[in-house]
Structures are given as structure tokens and as C-alpha cells.
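# just coords:
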């Protein structure tokens, strides 16, 4: 696939390697006119997770939840998505809000059913390079991104939340696998709640005062250069809170990804670069807040872009990999200073429970006859 890069057509006679990192003089990039205008902010309907029973009794009456890690990822067994009721779909949304990503195996969904199911969660979104208005085809990656990044500015193999640069970035995404190699092509996710919790208290306070610069410009140019297809919309730069508050859980999540974030609005260039360098380390060292999913045909993953990042794991497999992804619009990211981190909430609730227990034991002692 990388053979389409314009850079690879301009070879140095001295080294045998391309002489240009990213040629903006390429007519493919220079002359493209997007057919659609930039989007305007919308206010989506109240999140379906807000309508769910906190105990998820309807969902768990038909599905067995299996936590894959402490921080992120739940597998739901013995259930078909196609059979879930609206109430169960709402409870699934809340589970995704809390666990970041939820997995299913051996699903019987068709593309038409998947689209209809996902319309329950809001207005279907459309990736800038997506041609079908209701879904996008997702393939794997057999490229060496370490090499490709020498010649194109978009770090395509990095951690990201889907189109985080939009004014209204997506909330939920669902990927259903139709073709897949027996080995390779995994996807990994990281918890934004966990990434926030893993920061020191001083760093938390510092980052909470920043806006991350999310841009589609690097992807825009690379799509034109590498894929030879035109993005639907012009490139956009958005400043979103570096720590965002989830509208359903009320928890703080780190809102910085290395796929689309190029800096921080409030910082000077070298300050910004060094902080971004730290976050690259922070994301790639977050094994305690990540989960890696081995796909097979019929597998499904549903995740919440507001509280997780993800990336495809490149490989050298030759068998086809093809999935169908549906996505819906979310709210414009916001930060509520009164919100709390997940670990902070757990400590608070534990302390409250212990306090009640001590109080109860005290009353029992007082009322027990000598």
C-alpha cells in the first residue's frame, strides 16, 4: 500500500532512499477540492447510557460478562446483539461507558442490521474518507509504520480516538469483522480513565488547564497521497480539553492521542513538543490500562471514543481482513472541574462504605446487652 506515496517516487542517487519527507507540491494534494463544507457544531440527544439501569439487570439476564483486565474491556458471552431490546441496548451503552470497550463473538449481525442497531445510539457519523454514508470498511495493516513515518507526516499507526479532530467527535463505534486472518490483525485499546489516573497529581492539575490541538491536516494530506482518494471535507484544527469529562459516568479521561494531537494551545512550541513526547511514552507504556483483542469472523467490538484510544496492530499476514464500522456523533468535548477521576471515585466510595460499616458496628456494640 505504501507504494502509492509520492515521496517514494523521488529517490536520491546517493542513498537510494526518497529525498522528500512529504511533497506538498504533489498535484494530488495541491489540487484537491473537498466536495463538502466543514461541519458545524451539533447538540446530540441525551446519551443512551443515561437511560440505563445502573445494575444492568436486563442485559445481564441474557449475557454473561467476563472482565478481560482490571481497567478495560469486557467480553459478553451467550448473547446475540441482533436480539437485544432497546432497554438492553441502553444498558450495553452504560457498560461501554464504564469499561471502555465490550466484545462479542460469533455474532449473526448483517450490515443492514448493524446500521439499524447503531441508529439507536444517535446520528450516524461519517469519516472524512468514508464513501458510504452509513458505514465504513476497515481493513488491516501489513505496513511497517516505523518506515512509512519517514515519508509522510501522519503517524498512521499511532494511538487515536476516531476522528478526534471533529467539532463533534464520535461517541460510540462498533466494528464487526467479516474476513480475518487466523493470526495477526489484532486491535488494542487503552482506557482514558486509566491514563488520567496514572498521572501524578501535579501533572493532572497542569494538564487539566490545557487544550490539545487535534488536527486532520496530516491525515488529509496522507489520505490523498497514499490512498489516492479525496477526503470529503476540508482539513480542520480543533482545540479540545486535554482532560475531558464523560457525560454519563462523570469521570475524567485523558483526551490526548498521538494520532491526531500535534500540540497544546496554551504552551510554547518546545514546551508543547516535550509534553507530547511524554504522552507518547505514557500511552505506549500503559500496559496496565490496555486490552488486546484477537479477532475472528463474526467478532464485534463496541467502544466509547470519549474514554478510550485504540490502534490496529500491524502484521505480515496475507489473508484478507475486512470489517464494517458504524459510528455516531458525540457531544463537543467539555471539562467539568467538579468531575473526578475513576481511582479517586473508587477511593471515595470505599471510604464511605468503610465509614458506614464502622458506624454500623458502633451502633451494634452500643445496643448489645452486657
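Received the coordinates, thanks. As the structure is a computational prediction, the values presented were derived from the model and not from experiment.

# From here on, just use CA atoms for contacts and neighbour counts.
Fine.

# Downstream of the lengthiest strand in the chain, the next helix or strand is which one?
Identified as the longest strand of the chain according to DSSP state E is strand 170-179. Next along the chain after strand 170-179, taking DSSP states H and E as the criterion, comes strand 187-191.

# in that next one, what counts as buried?
For strand 187-191, a neighbour-count test (16 or more other Cα atoms under 10 Å) marks 187, 189, 190, 191 as buried.

# Apart from its chain neighbours, what residue comes closest to the last one?
Right, residue 191. residue 308 (4.6 Å; Cα to Cα, 6 or more residues apart in numbering).

# Does the one you found touch residue 188 like I think?
No: contact criterion Cα atoms under 8 Å: residue 308 and residue 188 do not qualify, at 10.1 Å.

# where do the strands sit along the stretch 151-300 of the chain?
For the stretch 151-300 of the chain, the strands defined by DSSP state E, counting those that start in this stretch occupy 170-179, 187-191, 211-215, 237-241, 243-245, 252-254, 261-264, 290-293, 300-304.

# any chance of the ones you listed in TSV, with distance to residue 274 too?
TSV is the format used below for these (distance: least, Cα to Cα, whole Å):
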stretch	distance to residue 274
strand 170-179	28
strand 187-191	22
strand 211-215	13
strand 237-241	18
strand 243-245	18
strand 252-254	17
strand 261-264	9
strand 290-293	24
strand 300-304	28
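
# ok, second structure coming up, stack it against the first:
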């Protein structure tokens, strides 16, 4: 197949055309497009065909199994992406602090922070729109909460969210600085497999989207984004048979990249317990444990990561605010089981 314009945009918002060559002649229309457009799933392509967004030789084809011929000109017109307008939803929120400028919440594991693909509802943003109501004076002219940092869906812990433009700008500047010149602090508790050889260390390794799986992040050598994680051992767990089973670490971020702690810890050979994305190779370790720890580990269905400390300068009055969150029950139970090992 000859590609006439296949520098594919990340936004998926432009038309492109393909000309069928001999190698693809006789194949299904959806299969041909899927083979050359990795950014779109086969199901998504089939949906676009059925919606009349694909033409062959200028004629709309709405049947995915249509067989193409050599020389056919295929055109796919991607509809403009629609920006969702999050609505308030009555979702319980654990509020740690709130005033007219900002709100600090203790997010439970399982709650997505911001609406996005596959999660347009049921997010923390939906919950805050409902909770804050008219106290949201507007971020960028829209009454919405200002998200200045995020934690993964299955990570629990503290988040600060702006309610005004002034607060949003002030908080965003602090998080962009990562505490280098101000009081911003973020500390995470992590339960990891194994025991690092030292008591503390620093991981300095660039991160980028994995070429093998675009849903995952990977350490890269020559590109990606600068990422630094500082870790300190707080407790080690083991016995005579397995002296270095697991450890409780405190991790502090000098940068804030997607999945940073999870990828960095896996990179040094100590992935988080429960992390199926970056620690799946350690699943067999749980099967060698005795009860009840075996059941605790196998029943822990998220990465063992908790954002337990958050400190920052209030963007309106300049005071330093400091918050700590206790371990949620699932994390506390797993930690207790490891301590008894």
C-alpha cells in the first residue's frame, strides 16, 4: 500500500488517504486500515466505516468487510473530537481542607482524577463540581476545578485542587518548580518486592511512552522526559527463608511524570506489590507465601502506593499548609501482614 499522507496526528483530527497496492488487494477494508493505523483500534475503524467516514474511490463504504482492489483510493475522515463538559455528580469526597481558594482531598484508590477516554463520568472532577457548586469562581472563565497534579486511579492519597484562577496559577507554579525553591513537598509510601541494597537512593532515568504498549511508560536512554525519584527504606520484611521479601519505602518526587514511581521502582528491580502493569513477573512470589499473607497479597488488586504527605504554600495568603493522610485499610492490612511475616 502506498501512503499518501500517513504522518498520523496524535489528535486524530485530520483526513488522510491511502492507495491500495498489490499486497493489500482483496483484503477487508477494516483490516487494511487497521494494519496501517496503529493509533486506531480495529473496533474504532469498524465504527468509523459504519458511520460513513470512509470512502473508496470517492464513494462511501459502510461495510467493514468490503474487499478492496489494487489502485483503490481510500480516504478516512476523522470527526472532530468533542470536548466533554463534565457534570457534577454526587460522589462522596473525603475533604481534608477547604476554603474559598482551594480544596484538599484524600482520594480513594479506584477513583479517576479527571475525565478522559473511557472515564467521562464518575471522576474526582465530577465529584468536586457537585461538592463545590457556586464556590468555583472559574478556571479560565469556566466554573470547574483546577487540577494542578494527579495521582493514578489506583493510587490513594492527597490532592490539592484550585477553585479560583489565582489559586490555580499559584499552585501550578509550585508544582512546576517541584519544591526546588519553595515549601512544596510530596511523599509517597510504597510497598515493593525485595529489599534495596542501601537505605536510600536516587533514580535518575528518563521516561517515555512504551513503544511496545502505548498505555505504559518505559525508561529510555536517549529521549523521553527527565525524571528523578528519591527513595528511602522505612522497613524491611523477611524471615530466614526469604530474608528480603519486601520493603516499605518513602518516595519523594523531584519531577512529576506519569507512573513515575511505579516505573522507576520496577527499573531497579523492586516493583510495587500489586502492580500488574510493571510488576507482573513477581506474581509467582505470592504463591510461595504462607497464609494469611498469601491471600493478602493475591487479594491486593492495585499498586501498593499511597500519597501520604502533601505540603505547599497557600497561593492567596502565603502560609505553608501541611497535610498527612493515614494508610487506607487495604494498604494498612497488607503492611500488617508483611510485618508479621
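Cool, the structure landed. What you are looking at is a predicted structure, and each value in this text was computed from that prediction instead of being measured.

# Fetch the TM-score of the aligned pair.
Once superposed, chain against chain, the TM-score is 0.25 (TM-score structural alignment, normalised by the length of structure 2); 146 aligned residues with a Cα RMSD of 6.6 Å.

# rewinding a little: what residues of the longest strand of structure 1 count as buried?
170, 171, 172, 173, 174, 175, 176, 177, 178, 179.

# okay, the angle between that strand and strand 300-304?
170 degrees (axes from the mean of the first three to the mean of the last three Cα atoms, to 10 degrees).

# Would you mind pulling up the elements that strand 170-179 of structure 1 packs against?
Strand 170-179 of structure 1 sits against strand 300-304, strand 322-329, with contacts defined as 3 or more Cα pairs under 8 Å, 6 or more residues apart in numbering; DSSP states H and E.

# Packing partners of the longest one?
Applying 3+ Cα pairs under 8 Å, 6+ apart, we find strand 322-329 of structure 1 packed against helix 111-118, strand 136-139, strand 170-179.

# Mind putting these into a markdown table with distance to residue 212 of structure 1?
Below are those laid out as a markdown table (distance: least, Cα to Cα, whole Å):
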| stretch | distance to residue 212 of structure 1 |
| --- | --- |
| helix 111-118 | 29 |
| strand 136-139 | 27 |
| strand 170-179 | 17 |
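
# Out of the helices and strands packed on strand 170-179 of structure 1, flag the one nearest residue 355 of structure 1.
Nearest to residue 355 of structure 1 among those is strand 300-304 (33.8 Å), distances taken as Cα to Cα.

# ok, residue 192 of structure 1 touching residue 308?
Yes: the pair residue 192 of structure 1 / residue 308 is scored as a contact, 4.9 Å apart, by Cα under 8 Å.

# which neighbours do the two share?
Residues touching both residue 192 of structure 1 and residue 308 (Cα atoms under 8 Å, 6 or more residues apart in numbering): there are none.

# continuing past the helix ranked longest in structure 2, what's the next helix or strand?
Ranked by residue count and defined by DSSP state H, the top helix of structure 2 is helix 165-177. Sequence-wise, the next helix or strand downstream of helix 165-177 of structure 2 (DSSP H and E) is strand 185-193.

# okay, the angle between that following strand and helix 165-177?
50 degrees.

# Enumerate the positions of strand 185-193 of structure 2 that are buried.
In strand 185-193 of structure 2, counting by 16+ other Cα under 10 Å, buried: 185, 186, 187, 188, 189, 190, 191, 192, 193.

# can you redo those residues as TSV with distance to residue 55 of structure 2?
Listed next are the buried residues of strand 185-193 of structure 2 as TSV, based on distance: Cα to Cα, whole Å:
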residue	distance to residue 55 of structure 2
185	54
186	52
187	53
188	52
189	53
190	52
191	53
192	52
193	53
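
# By residue count, what's the longest helix in structure 1?
Max-length helix for structure 1 by DSSP H is helix 342-367.

# For it, which helices and strands make contact with it?
Using 3+ Cα pairs under 8 Å, 6+ apart, helix 342-367 of structure 1 sits against helix 192-197.

# 10 Å instead?
Counting contacts by 3 or more Cα pairs under 10 Å, 6 or more residues apart in numbering; DSSP states H and E, helix 342-367 of structure 1 packs against helix 192-197, strand 252-254.

# Now render those as CSV, adding mean neighbour count and distance to residue 343 of structure 1.
Listed next are those as CSV, based on neighbours: other Cα atoms under 10 Å; distance: least, Cα to Cα, whole Å:
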stretch, mean neighbour count, distance to residue 343 of structure 1
helix 192-197, 26, 6
strand 252-254, 27, 10
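
# and residue 139 of structure 1, which of those is closest to it?
The closest of these to residue 139 of structure 1 is helix 192-197. By Cα to Cα, the value is 24.7 Å.

# ok, back up a step: buried ones in the longest helix of structure 1?
By neighbour count on 16+ other Cα under 10 Å, the buried set for helix 342-367 of structure 1 is residue 342.

# How about stretch 157-170 of structure 2?
If you call a residue buried by 16+ other Cα under 10 Å, then stretch 157-170 of structure 2 has these buried ones: 157-168, 170.

# Check which helices and strands whichever helix or strand residue 87 of structure 1 is part of is in contact with.
Assigned by DSSP H and E, residue 87 of structure 1 belongs to helix 86-99. Packing partners of helix 86-99 of structure 1 (3+ Cα pairs under 10 Å, 6+ apart): helix 57-60, strand 74-77, strand 101-104, helix 111-118, strand 170-179, strand 300-304.

# Give me the next element, helix or strand, following the last one.
Right, strand 300-304 of structure 1. strand 308-312.

# now the angle between strand 300-304 and that next one, please.
Going by the same axes, to 10 degrees, strand 308-312 of structure 1 makes 140 degrees with strand 300-304.

# Summarise which helices and strands strand 308-312 of structure 1 is packed against.
strand 101-104, strand 187-191, helix 192-197, strand 252-254, strand 290-293.

# Between these, which one is closest to residue 344 of structure 1.
Once these are compared by Cα to Cα, helix 192-197 is nearest, at 8.1 Å.

# same for the closest one, what does it pack against?
helix 201-207, strand 243-245, strand 252-254, helix 269-284, strand 290-293, strand 308-312, helix 342-367.

# try 7 Å
In terms of contacts (3 or more Cα pairs under 7 Å, 6 or more residues apart in numbering; DSSP states H and E), helix 192-197 of structure 1 is packed against strand 252-254.

# which secondary structure elements does the strand it packs on contact?
Secondary elements touching strand 252-254 of structure 1 (3+ Cα pairs under 7 Å, 6+ apart): helix 192-197, strand 243-245.

# Pipe these into a markdown table and attach distance to residue 353 of structure 1 per row.
A markdown table is the format used below for these (distance: least, Cα to Cα, whole Å):
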| stretch | distance to residue 353 of structure 1 |
| --- | --- |
| helix 192-197 | 21 |
| strand 243-245 | 25 |
